[in-house]
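Undergrad: Got a predicted structure here, sequence first:
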Amino acid sequence: MYSLRMAESVTEGHPDKIADQIADTLLDEFLKKDPYSKVSLEILVTTGLVMVGGELSTESFVDIPKVVRGVVKDIGYTKPELGFDADTCAVITSIDEQSPEIALGVSGEGAGDTAIVVGYAVKEAPNLMPWAITIAHRITRKISELRKTGKCPFLRPDGKVLVSMIYEDGKPQFIKDIVAYVHHDPDISIQNLRELVIEEVIRKEVPSELLGNRTNIRVNPTGRFVIGGPVADTGLTGRKIVSDAYGDIGFSGGSAFSGKDPTKTDRSGSYMARMIAKHIVAAGLADKCVVQIGYAFGLTEPVAFDIETFGTEKVDKERIEDAVLKLFPLKPCDIIELLDLRRPIYRDTACYGHFGREKFPWERLDYLDKLKELL
């Protein structure tokens, strides 16, 4: 039986990703000076404006407009002709103190939010992620790299890639479509841009065995993409949660990550769920695994826990679940300690996915041998 699965990735200069990166960079700055900062920020970016709103409880001081402009500049919006400029955009802040009721609920090491979190792993790409989202992130990351290193100075910061893949009986067969929208200067021809992206990005970043005569590659199919970024589209934090996670082949608890400190279980819990799922697949206990955890605000223990292996398990699921519950901490405070989440590590998560990159502590396989021993 054939099926189609898809995934989307966006570049650093996409308006929604600008918002996510600003939120997580501000989080990092607060954590640098006060690791116990409670942060919940939302960002809006639009023509000539960045608005920072949210709740905050911290002993540190951060120059928010300075940090915001630094992020925008680092992304590449440094010229007025781009329609959005780090030096001239307005920065408005509306920050309140954390609610005393919320502070009371978290003070006892309880969950900082009510959340359903989901972790996923699958025996496909080497990073145990679905191929579609892995390839989409590879392409957008490479496009940004060519721009930021100066190899292709005619590229601009915005961009988006959609990848669709054909599966047969649950196994990936080949890529059906790659559609890339690449932001560019007005003086490069569309034909030259298309040839560059296909030959220097797609052909080099996508495994050849996944490409074929049936793969349809399109670059800027609607033509020119000169006007992009916040001048073309308003950006908000949390609007790319499927791209941040696993693409459409995985599952989502519905919560966003960026701008939230690790006491927010929709973030830290999602990281632990991925760590557990990855261990199960890496240990050869199943070919595909979803881990779901339910957290309720103020409670120290999760209210629900479930593992689904879709009939691919090599060991009885109850035994897998028992072993996982013995090995992996699920209390929010224990997750924070194990993964050392009070460090300023979050800017790097805000673009090209929160999962599948070895630099993050939740991608480590520290418990692999112990899990195998138990089972």
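TA: Looks like it came in fine. Numbering: from 1, shown residues only.

Undergrad: Please make it C-alpha for all contacts and neighbour counts, starting now.
TA: Noted.

Undergrad: The nearest residue to residue 185 once chain neighbours are set aside and residue 198, how far apart?
TA: Spatially, and ignoring its direct neighbours in sequence, residue 185 is nearest to residue 154 (5.1 Å; Cα to Cα, 6 or more residues apart in numbering). Distance, residue 154 to residue 198, by Cα to Cα, to the nearest Å: 16 Å.

Undergrad: Who has more neighbours out of these two?
TA: More neighbours surround residue 198 than the other of residue 154 and residue 198, with 18 against 15 (other Cα atoms under 10 Å).

Undergrad: Now do the contacts for that one.
TA: Contacts for residue 198 (Cα atoms under 8 Å, 6 or more residues apart in numbering) come out as 217, 219.

Undergrad: tell me the secondary structure for it?
TA: Judged by DSSP: H, G, I helix; E, B strand; the rest coil, the three-state class of residue 198 is helix.

Undergrad: The protein: helices as residue ranges?
TA: Along the chain, counting by DSSP state H, helices occupy 15-33, 64-75, 100-107, 131-148, 190-196, 203-205, 241-244, 265-282, 317-327, 332-339, 368-374.

Undergrad: is it possible to export those helices to CSV including distance to residue 43?
TA: Rendered in CSV, the data for the helices of the chain read as follows (distance: least, Cα to Cα, whole Å):
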stretch, distance to residue 43
helix 15-33, 5
helix 64-75, 10
helix 100-107, 21
helix 131-148, 22
helix 190-196, 32
helix 203-205, 32
helix 241-244, 15
helix 265-282, 17
helix 317-327, 37
helix 332-339, 25
helix 368-374, 38
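
Undergrad: Of all the ones you listed, which one is nearest residue 251?
TA: With respect to residue 251, and counting by Cα to Cα, the nearest of the helices of the chain is helix 241-244 at 8.2 Å.

Undergrad: got a list of contacts for the closest one?
TA: With Cα under 8 Å, 6+ apart as the test, helix 241-244 has contacts from 7-10, 133, 248, 252, 254-257, 350-355.

Undergrad: how about a cut-off of 7 Å?
TA: 7-9, 248, 252, 256, 353-354 (Cα atoms under 7 Å, 6 or more residues apart in numbering).

Undergrad: another one to put next to it:
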Amino acid sequence: MDTFLFTSESVNEGHPDKLCDQISDAVLDACLDQDPESKVACETCTKTNLVMVFGEITTKADVDYEKIVRDTCRSIGFVSNDVGLDADNCNVLVYLEQQSPDIAQGVHGHLTKQPEEIGAGDQGHMFGYATDETPELMPLSHVLATQLGARLTEVRKNGTCTWLRPDGKTQVTVEYYNDNGAMVPVRVHTVLISTQHDETVTNDEIAADLKEHVIKPGRKIIIDTYGGWGAHGGGAFSGKDPTKVDRSGAYIARQAAKSIVASGLARRCLVQISYAIGVPDPLSVFVDTYGTGKIPDKEILKIVKENFDFRPGMMSINLDLKRGGNGRFLKTAAYGHFGREDPDFTWEVVKPLKWEKPQE
């Protein structure tokens, strides 16, 4: 049996890039919570003792952006200069403008267009992916790296590993077998863990704690999605309202790919969609089952088009993407946007597909 090695990595919620994503999505949550029609394109950058929020936001919401920044940093664990950032004393800069009037007119007609008429917020192409190698219908290498990172955060916050700091990275290499296009995990080959830690703790103490408590059964766009499997259109997700198809398009493409695999139509599936700015209907829809389809890919493509509405305004409604608040999108900004059992992750709900099964 010929096998191969494939590696996926992840980062903890205290990684600077993930800190930025979480702040951007906390801002999005706050805007959508008060005004579901908010148009948000929020970016965040950070350096020692500094966080800056900038971009374009048009909203009726009354948002205290500085408070959101400080609260998010504090909840992650950035509470002193010793860990790289002090939520209560760091410098916070806010540079936000309103959405370009030309873009607003082309995309949503300054909120005058009906949902089915709303155009894409930009051109671009997005991908969704699913595989039957795990119950989540996600790649095993990605699931393990992501869950290991989440576990590091859990044992840091519950006091099990008091020496851990917020930042950290994980990496998992899995040995796979290609079963006629489907991916079959054989074994875990290598696990890497890289963390910030209290300098007074010895390496031996850290190794013992990790063995006992952790190693158990926008910017990071690959970490956010499928760990290097499938494909990626290049657009980040966090800080973007659903008219930004970088996010909403990737969400509906994941639901389509997952539904195909869950229905038994294929063991592995990639879905691509593409858009032109201001145009509601996608320019193209593509399906590839890597040779694992029970029926030809062109027939599966027809099923996808019949069952999923890829127009931005309709995706917002069907996936309930205008609802913010209570950390709805903040939760997506660390440990992956896909493969998670949470009712707020509406794009993970499998849609039943009707198709004629071939005769045995």
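TA: In hand now; what should we look at? Since we're looking at a predicted model, the values are computed, not measured.

Undergrad: on that earlier part again, widest-spaced pair of the contacts of helix 241-244 of the first structure?
TA: Maximum pairwise distance among the contacts of helix 241-244 of the first structure (Cα to Cα): 16.9 Å, between 7 and 256.

Undergrad: When the two are compared, which one has more neighbours?
TA: Legend: neighbour count by other Cα under 10 Å for residue 7 of the first structure and residue 256, higher for residue 7 (26 against 20).

Undergrad: and the more buried one, what does it touch?
TA: Applying Cα under 7 Å, 6+ apart to residue 7 of the first structure gives the contacts 132-133, 136, 162-164, 243, 247-248.

Undergrad: my guess is residue 167 of the first structure meets residue 6, correct?
TA: No: look at residue 167 of the first structure against residue 6 with Cα atoms under 7 Å: they stay out of range, at 10.8 Å.

Undergrad: who's more crowded, these two?
TA: Between residue 167 of the first structure and residue 6, counted using other Cα under 10 Å, the more crowded position is residue 6 (22 against 17).

Undergrad: how near is that one to residue 131 of the first structure?
TA: For residue 6 of the first structure relative to residue 131 of the first structure (Cα to Cα), the value is 9 Å.

Undergrad: What of residue 316 of the first structure?
TA: From residue 316 of the first structure across to residue 131 of the first structure, the span is 27 Å (Cα to Cα).

Undergrad: hang on, the earlier thing: who wins for most neighbours among the contacts of helix 241-244 of the first structure?
TA: Within these, residue 9 tops the neighbour count with 30 neighbours, counted by other Cα under 10 Å.

Undergrad: what does that one align to in the second structure?
TA: Structural correspondence for residue 9 of the first structure with respect to the second structure (TM-score structural alignment): residue 10.

Undergrad: who's in contact with its match?
TA: Contacts for residue 10 of the second structure (Cα under 7 Å, 6+ apart) come out as 145-146, 149, 169-171, 223.

Undergrad: nearest to residue 61 of the second structure, of these?
TA: Nearest to residue 61 of the second structure among the contacts of residue 10 of the second structure: residue 223, at 31.0 Å, using Cα to Cα.

Undergrad: How much space separates residue 9 of the second structure from residue 221 of the second structure?
TA: Noted for residue 9 of the second structure: a distance of 11 Å to residue 221 of the second structure, by Cα to Cα.

Undergrad: Next: residue 270 of the second structure.
TA: In terms of Cα to Cα, residue 270 of the second structure sits 17 Å off from residue 221 of the second structure.

Undergrad: more crowded one of the two?
TA: Neighbours were counted for residue 270 of the second structure and for residue 221 using other Cα under 10 Å; residue 270 has more, 24 against 19.

Undergrad: pretty sure the more buried one contacts residue 129?
TA: Yes: with contact defined as Cα under 7 Å, residue 270 of the second structure reaches residue 129; the gap is 4.6 Å.

Undergrad: shared neighbours of those two, which are they?
TA: Counting by Cα under 7 Å, 6+ apart, the shared contacts of residue 270 of the second structure and residue 129 are 230, 257.

Undergrad: Tell me which of the contacts of residue 7 of the first structure you also see in the second structure.
TA: Retained in the second structure: 132-133, 136, 162-164, 247-248, out of those (criterion both residues aligned by TM-score structural alignment, their matches' Cα atoms under 7 Å).

Undergrad: Kindly indicate which of these lies nearest residue 182 of the first structure.
TA: The closest of these to residue 182 of the first structure turns out to be residue 162 (Cα to Cα; 11.8 Å).

Undergrad: just checking, that closest one touches residue 8?
TA: Yes: with contact defined as Cα under 7 Å, residue 162 of the first structure reaches residue 8; the gap is 4.5 Å.

Undergrad: tell me, what's touching those two both at once?
TA: Here residue 162 of the first structure and residue 8 have residue 136 as joint contacts, going by Cα under 7 Å, 6+ apart.

Undergrad: what residues are up against the counterpart of residue 266 of the first structure in the second structure?
TA: Here residue 266 of the first structure is matched to residue 246 in the second structure, going by TM-score structural alignment. When contacts are counted by Cα under 7 Å, 6+ apart, residue 246 of the second structure is found next to 126, 235-237.

Undergrad: Map residue 202 of the second structure across to the first structure for me.
TA: With TM-score structural alignment as the criterion, residue 202 of the second structure lines up with residue 189 in the first structure.
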